[in-house]
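Engineer: any chance you could fold what I've pasted below:
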Amino acid sequence: MFKIKKKFDKPKPTILYNVIEDYSEFDAPGNVTVCAMTQQENLPGHAKVLSESYGVPLETMTKLLTEGGVYLYPQVGGILTRGLFACRIDPTGAVPKQTWTLDLMQFAEAEQLSRARGIPLDEVAAMVFHRTLPEELTAKLDRKNLGLDYRTLDRSVAKGGDIKYIDFRKDWSPHFKRLCIMPDGRLVETGGLEEFAQLHGITPAQAKTLVEQGGTLEVNGEILACQIVNGQPAVARFTAKNYMKAKELAATKGLHLMDALSEVGYNDPAMMRSLVRKERNGGR
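Structural biologist: Next up, the predicted model:
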C-alpha cells in the first residue's frame, strides 16, 4: 500500500520591491538604495518589514504607512542616538508614497529649520532629506515613475502600473541584494544578514557586527573583510594564501591589515575582475 505524501506549500515571502536602483556609492547622507514597487502595497507585510528594520513599533509603522508622518526615536539613557523615520503620502496620489530616515545631524537641522520657519517637522524632514540626494536621483524623482521606460521593463513589473511606493534604504535587507567578492573571483549576491551568514559559515551575530562596524573576521583559515564606505558595507573574502600575503605586507610595510588586504586584492587578477564587474553593477 502506498502512502500519499501531502505537499505542504511554504508561505511565499513578501515581495516588497520590484524596482531597485543603487546610489550607495554617493556621498553620505545621500547614499541610499531606492526600493520601489509597482504592484499594490501589501500593507501588513510592508509595515512588518520596515518595523523590524528600523525599530519602530508595528502599530506606529502601520499608522505611518497609512497616514504619513514622522516617528521620533526615544532617547536611550537620556541620550538621543537616532534621528527620525518619515513617511510622506501625497494626498493627490500624483507622487508615490515615500519612506526614509534622517540621521542625528539631519534631524537636528530639520528641528532647527522647523522652529525657525514655523513649518511642520514632516515637511522640513522631506526638504532636508531630498536636498542631500544625488542630482541624478533628484532628477529622476521629478519624473513620473522615476523616468523608467516601461517598454524595457520585465512584464511582471510593467503590468503593475505606476510606482506605488519608494523606500529609501541603507540597511542590508533580505528584500534586495548586495554583492560580495569571493576568493575565486565570483560575485555572490546575498539578501539580509541571515543569508550572508549562511554563505560564509558564520553566525548572524558575527555577520551583523561585521557589516555594521566593518573590520575583518577569520573564517576557516580565510578572512572576510568589510569596509564601511559612506555608511555602506563593501565585503570581500580572501583565500588563506592571500590572507598570509596581507599579514606579511602589513608587518613589513607597517600597514593596517585592511589596507594590506586591499593591496593584495588589487594585485589578484580574479578579484580585480570581480571588482570591475561590481563597479559596473553600481557598487552594490
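Engineer: could you use CA atoms for every contact and neighbour count after this?
Structural biologist: OK.
Engineer: same question for the helix or strand containing residue 122: list its buried residues.
Structural biologist: Assigned by DSSP states H and E, residue 122 falls within helix 121-130. Residues 121-122, 124-126, 128-130 are the ones in helix 121-130 that count as buried (16 or more other Cα atoms under 10 Å).
Engineer: tell me the helices and strands packed up against it.
Structural biologist: Counting contacts by 3 or more Cα pairs under 8 Å, 6 or more residues apart in numbering; DSSP states H and E, helix 121-130 packs against strand 69-72, strand 84-88, strand 97-102, helix 104-117.
Engineer: could you also give me the structure for this next sequence, so I can compare it with the first?
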Amino acid sequence: MWQSGGVEERSAERAQRTGDLLAELRAVLAAGGIEDPDAEAQLLLGHALGASRGRVQAMSVLGAPVDPERVDAVRELAEERARRVPLQHLTGRAPFRSIELSVGPGVFVPRPETETVAQFAIDALQAVPDPEPVAVDLCTGSGAIALAIAAEVPTARVWAVEKSREAHAWAERNVREWGAGRVELLLGDARDPQLPERIVGRVDVLVSNPPYVPRDMVPRDPEVRDHDPELALYSGADGLELIRAISLVGLGLVRPGGTLVLEHAEMQGESIRRLLAADGWRAAATHRDLTGRDRATTALR
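Structural biologist: Okay, the predicted model is just below:
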C-alpha cells in the first residue's frame, strides 16, 4: 500500500508529522470499513509509540514528528486492522471497567456491554451482608467479569471457570496481573464446574457471559466471525443450550436469596425469563445495557 525507495530517501519520506500520519492511517482504516477510524488511528499509533491516546493527540496538535521505524510499524498495524483483525489482537490489550486485560487469538475479546453485566454482579455482591461474599463467574474467558468483581469488591471470594485451554491460558495471565490471591481460576465446564465443596450452595452471585449465538446465525462482523473462538459464540439451535445448563447448575450452587446474572442476545430475554421461572428461579428481570438494548437478565434463587 505504501511505496518506498532507497534507505536515505525512505527515511526522509517516512519522517512524518503526527497529524499527517494520523490522516493517512484514518484513510486506510476507513477504506477497510472501520466504524471509528479517527479513534483507532490514535490508538494504533499510541500502541506503536508506547504512548497514551492523549499523548498522541498532543503530538498531533504540536506537529511532533514520528520516528521512521514507528511509521513503518503503525502502517503495518493499520493494514492488519483494515483486514478486520481485531484492534485488541493488535494491541494485545482490552480495557474493561477499571482494568486492562491481555487478550489475543483463542480468547473472546470482552465487550463494553459486558461491563453492565459485571455491574449487576457487583451491585448484588455489595448488597450481601456477609463481609466476604462469594462470586462465581462461569465461562470466564479472559477473566474480565471475575477480575472486575475482585477489583471493585475486594473482600469478595471469587471463583472463575473456563473450559477452553487457550482462553484459560489468557485468564491465567490476567489473574496473575490483576487478581493474584483474590481470584481462583479453574479449568472446567460450566455444566459441571467442579467447584470446591465448601462453596456449593453458598454462592451469593453466579454470573456468566456464556455463548448464546444460535448455531445457524453467523455474526456479520468479521472481527467476531473470523477471530472470536466458536466455543465462546455458539450454543445450540436457539443459542440457549448452555444458559439452560447454567440455570440448572446454578440451583445447586447459589444460596437461597442469591443472585444469577446472565448476558444474552437482545431478543432472548423473554425466553430466558421463562426458562428460569420454570426451573424455580424467582423475580427474573431483563435489563438494558448502555445502548438501550435488552442484554442481561437477573434472577433470585
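Engineer: could you tell me the TM-score of the two chains?
Structural biologist: After superposition, the two chains reach a TM-score (TM-score structural alignment, normalised by the length of the first structure) of 0.27; 127 aligned residues with a Cα RMSD of 6.0 Å.
Engineer: picking that back up, next, format the helices and strands packed on helix 121-130 of the first structure as CSV and append distance to residue 217 of the first structure.
Structural biologist: Below are these laid out as CSV (distance: least, Cα to Cα, whole Å):
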stretch, distance to residue 217 of the first structure
strand 69-72, 35
strand 84-88, 32
strand 97-102, 29
helix 104-117, 29
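Engineer: how about these in JSON lines, adding mean neighbour count and distance to residue 190 of the first structure?
Structural biologist: Shown next, in JSON lines, are those (neighbours: other Cα atoms under 10 Å; distance: least, Cα to Cα, whole Å):
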{"stretch": "strand 69-72", "mean neighbour count": "18", "distance to residue 190 of the first structure": "30"}
{"stretch": "strand 84-88", "mean neighbour count": "23", "distance to residue 190 of the first structure": "25"}
{"stretch": "strand 97-102", "mean neighbour count": "22", "distance to residue 190 of the first structure": "22"}
{"stretch": "helix 104-117", "mean neighbour count": "15", "distance to residue 190 of the first structure": "29"}
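Engineer: so which of these comes closest to residue 232 of the first structure?
Structural biologist: Residue 232 of the first structure lies closest to strand 97-102 among those, at 14.8 Å (Cα to Cα).
Engineer: quick one: list the elements packing against that closest one.
Structural biologist: strand 84-88, helix 121-130, strand 165-169.
Engineer: mind redoing it with 10 Å?
Structural biologist: strand 33-37, helix 43-54, helix 58-67, strand 69-72, strand 84-88, helix 104-117, helix 121-130, strand 165-169 (3 or more Cα pairs under 10 Å, 6 or more residues apart in numbering; DSSP states H and E).
Engineer: angle of it against helix 104-117?
Structural biologist: Relative orientation of strand 97-102 of the first structure versus helix 104-117 (axes from the mean of the first three to the mean of the last three Cα atoms, to 10 degrees): 110 degrees.
Engineer: element containing residue 189 of the first structure?
Structural biologist: With DSSP H and E as the test, residue 189 of the first structure turns up in strand 187-190.
Engineer: mind listing what's buried in that strand?
Structural biologist: Those would be 187, 189-190, for strand 187-190 of the first structure by 16+ other Cα under 10 Å.
Engineer: what is the neighbour count of residue 209 of the first structure?
Structural biologist: Other residues near residue 209 of the first structure come to 12 when the count uses other Cα atoms under 10 Å.
Engineer: that one against residue 225, yeah?
Structural biologist: No. Counting by Cα atoms under 10 Å, residue 209 of the first structure sits too far from residue 225 to count as a contact (11.9 Å).
Engineer: how about the helices and strands packed on strand 97-102 of the first structure in a markdown table, adding distance to residue 269 of the first structure?
Structural biologist: As requested, those are exported to a markdown table (distance: least, Cα to Cα, whole Å):
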| stretch | distance to residue 269 of the first structure |
| --- | --- |
| strand 33-37 | 29 |
| helix 43-54 | 37 |
| helix 58-67 | 47 |
| strand 69-72 | 48 |
| strand 84-88 | 43 |
| helix 104-117 | 41 |
| helix 121-130 | 40 |
| strand 165-169 | 33 |
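Engineer: which one of those lies nearest to residue 250 of the first structure?
Structural biologist: Set against residue 250 of the first structure and scored by Cα to Cα, those come closest in strand 33-37, at 34.2 Å.
Engineer: what angle separates that closest one from strand 165-169?
Structural biologist: Using the same axes, to 10 degrees: strand 33-37 of the first structure against strand 165-169 is 160 degrees.
Engineer: helices and strands around the lengthiest strand in the second structure, which ones?
Structural biologist: Across the second structure, the strand with the greatest residue count (assigned by DSSP state E) is strand 254-263. Counting by 3+ Cα pairs under 10 Å, 6+ apart, the packing neighbours recorded for strand 254-263 of the second structure are helix 112-126, strand 134-138, strand 203-208, helix 241-253, helix 269-279, strand 282-288, strand 294-300.
Engineer: need the contact partners of the fifth one.
Structural biologist: Judged by Cα atoms under 10 Å, 6 or more residues apart in numbering, the contacts made with helix 269-279 of the second structure from elsewhere in the structure are 238, 240, 243-244, 246-248, 251, 260, 262-264, 281-287, 294-301.
Engineer: list the buried residues in it.
Structural biologist: Buried positions in helix 269-279 of the second structure, judged by neighbour count with 16+ other Cα under 10 Å: 269, 272-273, 275-276.
Engineer: now do it against strand 282-288, angle only.
Structural biologist: Per the same axes, to 10 degrees, the angle that helix 269-279 of the second structure makes with strand 282-288 is 170 degrees.
Engineer: could you give the angle of helix 269-279 of the second structure to helix 241-253?
Structural biologist: Using the same axes, to 10 degrees: helix 269-279 of the second structure against helix 241-253 is 40 degrees.
Engineer: and if you look at the last one?
Structural biologist: Taking the same axes, to 10 degrees, one finds that strand 294-300 of the second structure is oriented at 20 degrees with respect to helix 241-253.
Engineer: intersection of neighbour lists for residue 209 and residue 225 of the first structure?
Structural biologist: 215, 217.
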